[in-house]
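> Compute the structure for the input listed below.
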Amino acid sequence: MQEDQLSRLACDRCYRRKARCDKALPSCSTCINAGTACCYNARGGLGRGDVSETLERRLRQLENKNRVLSKRLREAQLAARAAGETTSSEVLDAAGEMMDMPDDNNEGADKSEAENDNEVAKEVYSLSLHAGRPRQYLGSASGAILANLFALSRRPGRIGGDSNNNDDDEDYFRRSAAANGQRYSSPEMAKSALPAEPLARSLLAAYLSHDHLAFPYLHPKKLINSLISMYAEEKYYESHPVEAFALDMIFAIATVQVHRFSWQSLPDAETHHERAISKLGVVLESGGLIALQTIMLLCQYRMLSVSYSNSASLWHLLGMATRLGIELGLHREAVYRLPAGLSPADEDHVRQELDIKRRCFWSLFQMDRIVSNTLGRPMSINLVEIDTEHPAVEDDGEASWGPSPSVEDILQYPHWPANTKIFNHITWHRIITGKILSDLHNVPKSRMPDPQTSIAIKKQLAEELDQWKTGVASLPLVDASATRIKDKSNYRTREWYNLLYHNCILMLHRPIHSLQDIPQTSEVLTQIYYFSQQSISSYADLHKARKINYAWVTLHAVFLVGLSYVYALRTHFQNKRREIKGLGDGWPSPARALLTLEPSISQIVSDMRACSTVLVALSERWNTGRGCHEVFARLSDAVLTDASEYFMGTKIQTRPLPNQEGRLNRHLPSGEQASQQASWPLVSSDFDPNYQDYFGGFPELFGDHCDDNIFLHPQFGWNFES
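Here you go, the predicted model:
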């Protein structure tokens, strides 16, 4: 420990060379003898934040294991006493004195278990907070209240094994980045690490064909010209730090996207990022729009990267960017007026610069909405305070790409007509998301509107969402089923816009201040079930077509969609059981929220399998996020137990009455009514005896933590807490 503390105080040169440093100021003797500068820089990796998270997670696991063992011991004690087994009872009592609390404290122990055992909520907190750092406030839009619905009972058969065997290992990406990353002490060293020109052209083309569609705040022609000059002119990289920084960050962003299917090579993105950071101070000194674009590049990379430093915060970086943009007046239309008396050539140049400013503002607006929605925090840019118009679609007048554009096509026609149309439509969706945040989720509890007003607000927002969805038909999209198409951007697939629509509907019904914010009606429950099911299907299609964004915000969104699906099924089956019990006891059954079309066991298994597949693919890229698919797997077990007990214990006929079908059609948008029968297959009146065959593929799908068939071990009691 003493040597470790001294090594943390060593200068950078001695630390890298693993040499003894006398820590003399202003320069140590080793640096004086070598004739080099003696620098002491903060090393963010030494904090080992992942290690503390691992220890906290492991501590929670051991505490939960201890509670489960104590509970089993109490049950064994009671069973032994009831059977009159004196000898066994004495042994168990002796063990209980060491392991367990007295019986009169059982109520307190159960209360503690209920308070500390909600692993679902902990995963939502982790997914939301790690997206932005630091870990402070979480709002309702993040899904924290919805997650508190699920208090999981532990399965004793699973407590013996670790839920994450890799928790004690340092994150692979952080180790690789530390090993491969380096500080470039001279521009010559930085230039020598540049990618080969063909690779650089491919990375720039990948950026323009995907990321630039949603965030077009850099001029594509200038980027292409800078790339050509950087490889054609010997001193261009050293003499143009602004252009060099932008290209390095684009290489990093594009590498994350291009290699998202082979994510072991992601440290290459950190190499580009490290090379760009070495020029950050010089670039920020330029100020103005250049400084804003610089910070936005950093924010965009942190929204995508799986390996980011603990020292910097996406939330704080984005706050700096929004304040700088407002300081530049980009939120006011008056800034974009053309000055009088310009020559035709100057007027065209100024018009292009103003158009880039306009796109820069709306790109910043989108980033603000994405991060605020993920964290559930107030937005930095208020819609009522801006009057900036959207970019004009007619500004794009060049040739468009074909269905499979090559690198040369993209670099020759970078500013194609569909760019602006897609960008404006995505921005419209972010505006609607912001309205949901400001009108519902970010309103203090003391100023919450009454239930009737809330229903009116939700209805108005749902109508605007329907208008937005109708406009998707006018976008130049590609068929996701065409697997040979080179374009891998999800911004050009209809599935991506469908899931945006479905997720917004779910966000409308997400609880705000308490669980009572969800109206307990069949209409709302049906919408939650249907749209969560459709979102799962869209994510699965995008994942199958290799068009999904492997980012923190996507992982958070998929997990919340899965929770919404589980909530709808859980509420339906629990209300069904209460209804049957009330009829059996002779009590009149009150109106309860039920699904108007009851899903079959096979449909539930299929949906759970699809959602878990996407969660596994996304969560495996982050050390902290790997627990979410394990939690969802246990939720799947619990829901399937609820469903199977209901189907096996009752004789049902799920085909709805004519008036029920009419109610369902009123619950869904008109465009969804035609497909709802195909999405919800009806089941027969008897339980399918082949249902258990579905569990044969669970170990392959979920991993070792789902190797137990809950129907072979009914004593585990893995239902939700009622």
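> going forward, measure contacts between C-alpha atoms and count neighbours the same way
Fine.
> so how far is residue 517 from residue 74?
Using Cα to Cα, to the nearest Å, residue 74 is found at 38 Å from residue 517.
> neighbour count winner among those two?
residue 74 (20 against 13; other Cα atoms under 10 Å).
> The nearest residue to residue 296 once chain neighbours are set aside: neighbouring residues, count only.
Spatially, and ignoring its direct neighbours in sequence, residue 296 is nearest to residue 321 (6.7 Å; Cα to Cα, 6 or more residues apart in numbering). Residue 321 has 23 neighbouring residues, counting by other Cα under 10 Å.
> and the next element down the chain from the helix or strand that contains residue 321?
Taking DSSP states H and E as the definition, one finds residue 321 inside helix 314-327. Where DSSP H and E defines the elements, the next helix or strand beyond helix 314-327 is helix 344-375.
> Same question for that next one: list its buried residues.
350-351, 354-375 (16 or more other Cα atoms under 10 Å).
> Check stretch 188-197 too.
190-191, 194.
> Go through those and name the one nearest residue 291.
Minimum separation from residue 291 among those (Cα to Cα) is found for residue 190, which lies at 21.3 Å.
> next helix or strand past whichever strand or helix holds that closest one?
Counting by DSSP H and E, the element that carries residue 190 is helix 187-192. Note on helix 187-192: by DSSP H and E, the next helix or strand toward the C-terminus is helix 197-209.
> if we look at that following helix, which residues are touching it?
Under the criterion Cα atoms under 8 Å, 6 or more residues apart in numbering, residues 220, 224, 227, 231, 250-251, 253-255, 258, 407, 410-411, 414, 487, 489 lie in contact with helix 197-209.
> Relative to residue 551, which of those is nearest.
residue 253 (11.7 Å).
> so where's the longest helix in the protein?
In the chain, assigned by DSSP state H, the helix with the most residues is helix 49-83.
> Which strands or helices does it pack on?
helix 86-99 (3 or more Cα pairs under 8 Å, 6 or more residues apart in numbering; DSSP states H and E).
> between the helix it packs on and helix 49-83, how big is the angle?
Here the directions of helix 86-99 and helix 49-83 differ by 150 degrees (axes from the mean of the first three to the mean of the last three Cα atoms, to 10 degrees).
> Just the buried positions in whichever helix or strand comes after helix 86-99, please.
Downstream of helix 86-99, the next assigned helix or strand under DSSP H and E is helix 106-116. Neighbour-count burial for helix 106-116, counted by 16+ other Cα under 10 Å, picks out 109, 113.
> just checking, what packs against helix 106-116?
Secondary elements touching helix 106-116 (3+ Cα pairs under 8 Å, 6+ apart): none.
> could you redo the last one with a cut-off of 10 Å?
helix 49-83 (3 or more Cα pairs under 10 Å, 6 or more residues apart in numbering; DSSP states H and E).
> Please give the structure of this sequence too, so both can be compared:
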Amino acid sequence: MTSKDFRDQLGKFRLEAPALLPVTWSSPTTTSFSKASPRAQQLSPSPLARPPSSTPQPPPPSDSLSPLDSTTATATATTTATRSKRVSTACDFCRKRKKKCDFRYPNCSACTRAGVRCTVPPPGPQVASASVPRDQLETLQNRVRWLEEIVRRKVGIAVADMATGSSVDGGSDPDWWYRVPAMIASSATRSSLALPTPHLLSTTPTTMLSPAANSSTSTPPGLAAIATEPPTGVGVELPNVGEILRDQLENRRPSVARPAVAPRVLRLSSLEEAERVAGQYFDSLGYQYPFLPRSEFFGHLRHIYMGGVPAPEVHNTYHIIIAIALLIGSAEPAQATDFYQASQETLSHALQNEDLPSIRALLGLALYSMFATSGPSIWHVLGATLRLAISMGLHKARPYPTPMEEEMAKRAFWSLYNLDRLIASTLGRPLGISDDDISVGLPRELNEDGMEAPGASTMTIPLQVIRLRRIFSRIYHYLYSNLPQLPPEEAAATLAEFRREVDDWRFSAPVYPSALLYSTSYYDYLYYTTLLLMYRPSTRNPHPDTISVISCGDSSIQVIRSYWDSYSVGKLKWIWLTLSQVYFAGITILWCLEQNARCLRDSRPPMWQPDEQMMRRAIQAVVVLLEQFGKRRPGVDRLAETFRHQSTTIFSQMAYRQQQQQQQQQQQQQQQQQQQQQQQQQEQQQQQQQQQQQQQPQHPSLQLPYLSQQTPRHTPHMPPPLLPPQLPVTLAPPPPPPVPLAPVLDDVLLVDGSGAMPMIDPQMAEQLYYSYNWFQEEMASYYTL
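Down below sits the predicted model:
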């Protein structure tokens, strides 16, 4: 808009109040700008102005006009008998100094030289001598268009063609429940609706249908998804009624902008310290739950430490991530608690809408609850997060505006999936969502710069974890459901198939050089915990076979070894989840040893023959870890004492069985030696008889009386037979020790010198393994408080 155009338009406003006469809505080019230049006549009308009409039209009602519309209509409709006085077109600065104004837009030359803002008297009646900038009209028009676009994108309703003050929800139309969905409407009905181009947004799960330009009422939000999302019904012409009415059934509210709040912001000693602490989170949990981009978080971190005021969702994410990082870094719990409490100040604002920031806020809260002794129930938080994710449709394969939005949505959902599988299996509870209901694909291996690098990106390890969790989920659902028990043959075949999948996963897992420990040791830990879940007694396989017992024992030793290595370098996380895994692995070893004892009682070879030294070290490691847990968590000392008693009893029983077995073997050896000696004597007698027969004369009939008389006399005086020189001489074994050497942990021998069977609770041997169920209930009670 040039200076001349603005001057021509500004000079047409009148100061008098509008007369109470009928208003004629005529063309602006013929009424208001009759004396304008040709260039001004070619300008397009303002977006806020009504379109020209060849016939007179009645004015719109007063309640349907915006303030700008009312001002324009009032100025245009003022027609009086006398010619009104024109407004001065000079700006206030030039008018006060009685200088000629050159009407430059948006600032005249005099105002530009003086460094002041160029203002002019407002159109219409003077109000408190207020002045407005020259470009106020254009600025307001641009802002209105911008706000209308925001409303359309956030709510899904185009308000540009709606009357001011109209309701934008479905409550204003009582008949919207009975409307026919657009997907099954006739072609004539569809042609009457001017549907705009649908926009899929990441900030709202449902894209609303914009109303038609010529419709008097807005389309209800619940019916909006039909025009923008693919059909989800049974057939092409039958929509999914649940998807149509989900907004009303769930009492959804439109997404709105989060309020700009300025709560307290906690900071560490320096930016370098904050980056170091945050790096501990991304170098550990960031590989397991990659819902938060590292570059994005560090960008917000620098902004905060430079004095910037973060948005509510950024404020919440910053404080909860720092709180988690302080917990896993073995910092002071009080400092982590302060950051957690600061994050709660903006949690309600972060959860205001159904969008990705809400999912991130809940995931951060769940991780904090898993590592802290305070906070909400992780089971309840995961349930709410899964409901929100399903409501947003994150579990479905659907298009997104940009690839990055799609990638972030996938990472958030699969992080939630991993955490749900872990907590559900630990507590022995059902899974939050079935794998059959998931159609979204896996995330891509993208670096922070957005470039795809298979096997060499920060998403390499998370992808491997997701793949194993999906196998883990199928195993858990198959073996721990309430379906009938499996026949032994079917159970063995199914476990063999699962074992092949798990082995293939481990052999194909790539090594990520930037995180060598996570791509090797962490893979091994996940591998053995999956085998432990698969082979231990389950609902559908309560009596495992020999292969299952061997796999349970070996996997338990490897799991305990993994935790012991972390404890040795001071990196063990003293959380309830670690305690559960350690105790469970230790109980499994004792259960395998009990199976060996049963085999010995039945005179069968033992099922599991582990390395004796490695097995004893694993049991001792469990005792040490439980004792250390008892110093940090109240109540764990009782669990450690119970495990010590169980292990002592099992080892004492094993020692007694081994002693009995050794005695039986010694008796068998002595019997074998006696039998060998008897056989040797018989062989010697036979040889002597053969020699005597060879020494008899040619006429045996003459010598028979003599031999028959002499043989009885010389038989008692014969020397004892000599042992053959080629046979070894077997010595008798030494007598067994009076007390069996039972490998106990607390120097208490339950086997006395009499060699009698130790006193064992008859039910403890049967229920030894299932004592973990009691601990599972204890864990479940803690996580759901």
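> so the helix holding residue 321 of the first structure matches what in the second structure?
Mapping helix 314-327 of the first structure onto the second structure (TM-score structural alignment) gives residues 378-391.
> ok, the residue nearest to residue 315 of the first structure when sequence neighbours are not counted - how many residues close by?
Spatial nearest neighbour of residue 315 of the first structure, excluding adjacent residues (Cα to Cα, 6+ apart): residue 132 at 5.0 Å. Residue 132 of the first structure has 24 neighbours, counted by other Cα under 10 Å.
> can I assume residue 132 of the first structure is in contact with residue 367?
No: in terms of Cα atoms under 10 Å, residue 132 of the first structure does not count as a neighbour of residue 367; the distance is 11.8 Å.
> thinking again about what came up before, next one: the helix holding residue 321 of the first structure to chain centre, how far?
21 Å (Cα atoms, centre = their mean, to the nearest Å).
> Equivalent analysis for stretch 571-579 of the first structure, please.
Distance, centroid of stretch 571-579 of the first structure to centroid of chain: 31 Å (Cα atoms, centre = their mean).
> Pull out the buried residues from it.
571-577, 579.
> shared neighbours of residue 132 and residue 367 of the first structure, which are they?
Residues touching both residue 132 of the first structure and residue 367 by Cα atoms under 10 Å, 6 or more residues apart in numbering: 299, 303, 318.
> Give the helix, strand or coil label for the first one.
When classified by DSSP: H, G, I helix; E, B strand; the rest coil, residue 299 of the first structure comes out as helix.
> The stretch 401-550 of the second structure: helices as residue ranges?
Ranges of helices within the stretch 401-550 of the second structure are 403-427, 460-479, 488-508, 521-535, 546-568, based on DSSP state H, counting those that start in this stretch.
> now the last one: which residue numbers in the first structure?
Which is helix 546-568 of the second structure. Using TM-score structural alignment, helix 546-568 of the second structure pairs with 522-544 in the first structure.
> Surely residue 218 of the first structure touches residue 360?
Yes: when contacts are counted by Cα under 10 Å, residue 218 of the first structure is listed as touching residue 360 (7.6 Å).
> any shared contact partners between these two?
residue 293.
> related to what we said a few turns ago, quickly check the buried residues of stretch 571-579 of the first structure for the two that are furthest apart.
571 and 579 (12.0 Å).
> ok, back up a step: have a look at how far, on average, the helix holding residue 321 of the first structure is from the second structure.
Aligned to the second structure and superposed, helix 314-327 of the first structure gives a mean residue distance of 1.0 Å (mean Cα distance after the TM-score superposition for the first structure).
> residues in contact with the most centrally placed residue in the second structure?
Ranked by distance to the mean C-alpha position of the second structure (Cα atoms, centre = their mean), the top residue is residue 416 at 2.1 Å. By Cα under 10 Å, 6+ apart, the contact set of residue 416 of the second structure is 289-291, 359-360, 362-363, 366, 382, 385-386, 389, 410, 432.
> Show me what it aligns to in the first structure.
Using TM-score structural alignment, residue 416 of the second structure lines up with residue 364 in the first structure.
> roughly how far apart are that match and residue 292 of the first structure?
For residue 364 of the first structure, the distance to residue 292 of the first structure - Cα to Cα - is 9 Å.
> Now list whatever residues contact both of these two.
217, 318, 321-322, 325.
> Considering those residues, which possesses the most neighbours?
When neighbours are taken as other Cα under 10 Å, the top entry among these is residue 322 (25 neighbours).
> wait, doesn't that one sit right on residue 361?
Yes: between residue 322 of the first structure and residue 361 there is a contact at 8.7 Å, judged by Cα under 10 Å.
> so what sits against both of the two?
In contact with both residue 322 of the first structure and residue 361: 292, 330-331, 367, using Cα under 10 Å, 6+ apart.
> between the residues you listed, which is closest to residue 262 of the first structure?
residue 367 (26.2 Å).
> show me what contacts that closest one?
So residue 367 of the first structure contacts 214-215, 296, 299-300, 303, 318, 321-322, 361, 373, 430 (Cα under 10 Å, 6+ apart).
> how about the residues you listed in a markdown table, adding distance to residue 659 of the first structure?
Output for the contacts of residue 367 of the first structure, formatted as a markdown table (distance: Cα to Cα, whole Å):
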| residue | distance to residue 659 of the first structure |
| --- | --- |
| 214 | 44 |
| 215 | 47 |
| 296 | 53 |
| 299 | 51 |
| 300 | 50 |
| 303 | 47 |
| 318 | 51 |
| 321 | 54 |
| 322 | 52 |
| 361 | 50 |
| 373 | 38 |
| 430 | 37 |
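> Return the member of those residues nearest to residue 629 of the first structure.
residue 303 (20.7 Å).
> Trace the closest one over to the second structure, please.
With TM-score structural alignment as the criterion, residue 303 of the first structure matches residue 370.
> Can you tell me how far that match is from residue 150 of the second structure?
Distance, residue 370 of the second structure to residue 150 of the second structure, by Cα to Cα: 38 Å.
> likewise residue 4 of the second structure?
34 Å.
> and what of residue 437 of the second structure?
Relative to residue 150 of the second structure, and taking Cα to Cα, residue 437 of the second structure is found at 33 Å.
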